[in-house]
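Q: The sequence isn't on hand, but the structure is:
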């Protein structure tokens, strides 16, 4: 019977837990407001990006060829990646899309012989 009776100690414990949770919640709001005050302000509507005068940019599909890697003479040391320039690409003369060979799945490990 004694265990079933309401205890003032249990009520005090629940009250302290509730106050602790409220303190954590208030601390979270305070910390969030502090972090937001240190952030840069949101851009104004006039600072937002604008469309170019000619309208939205459209996708361009084209096949491109990479530039040739410079060849070195026999006996010279190989070039390091730092000695190579930014390898640009140029539009390919043939704009036909490359296709997989017939009878090949076209994927790595697909089981076919590949393009021979």
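A: Structure's in. What do you need? Given the structure is predicted, the values throughout are model-derived calculations rather than measurements. Residues are numbered from 1 along each chain as shown.
Q: Please count neighbours and contacts with C-alpha atoms only from this point.
A: Noted.
Q: neighbours of the closest residue to residue 91 other than its chain neighbours, just the number please.
A: The shortest distance from residue 91 to any non-neighbouring residue, by Cα to Cα, 6 or more residues apart in numbering, is to residue 64 (4.4 Å). Neighbour count for residue 64, taken as other Cα atoms under 10 Å: 14.
Q: want to compare, so here's the second one:
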């Protein structure tokens, strides 16, 4: 058995654990510094607003939500089935209020 190769490998591996310890200390130092820096930044920030500085409701009361169902515009069809429509051909397609807004179906919102 050739034992000349063994001592040279062992000599190269003695620096491995030291590198791991140095990297661990470096990571620990970076984490400690980041916590210290975060505490320093928090102290420099202004305090949160006091209760009397908070926004209040308008004199008219809270704003109410308006619910309505919208009906989309139809998408134009291409002249030839192999053609494709580009955005400028489709144009701006805003929706509009539903024509029959008095429908009391299962999907209709409750009336207020």
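A: Nice, I can see it. Just so you know, these numbers come straight off a predicted model, no measurement behind them.
Q: After superposition, what is the TM-score?
A: TM-score for the superposed pair, counting by TM-score structural alignment, normalised by the length of the second structure: 0.46. Supporting figures: 70 aligned residues with a Cα RMSD of 3.5 Å.
Q: distance of the residue nearest to residue 91 of the first structure from residue 36 of the first structure?
A: Taking Cα to Cα, to the nearest Å as the measure, residue 64 of the first structure falls 46 Å from residue 36 of the first structure.
Q: Over to residue 12 of the first structure?
A: Residue 12 of the first structure is 36 Å from residue 36 of the first structure, by Cα to Cα.
Q: Also residue 89 of the first structure?
A: To residue 36 of the first structure, residue 89 of the first structure is 44 Å away according to Cα to Cα.
Q: again with residue 65 of the first structure
A: Residue 65 of the first structure sits 48 Å away from residue 36 of the first structure, going by Cα to Cα.
Q: go on, residue 9 of the first structure?
A: Going from residue 9 of the first structure to residue 36 of the first structure by Cα to Cα gives 41 Å.
Q: What of residue 16 of the first structure?
A: For residue 16 of the first structure relative to residue 36 of the first structure (Cα to Cα), the value is 30 Å.
Q: repeat for residue 8 of the first structure
A: Going from residue 8 of the first structure to residue 36 of the first structure by Cα to Cα gives 42 Å.
Q: Pull out the buried positions in the helix or strand containing residue 20 of the first structure.
A: Take DSSP states H and E as the rule and residue 20 of the first structure turns out to sit in helix 8-38. Going by neighbour count (16 or more other Cα atoms under 10 Å), nothing in helix 8-38 of the first structure comes out as buried.
Q: All set now, cheers.
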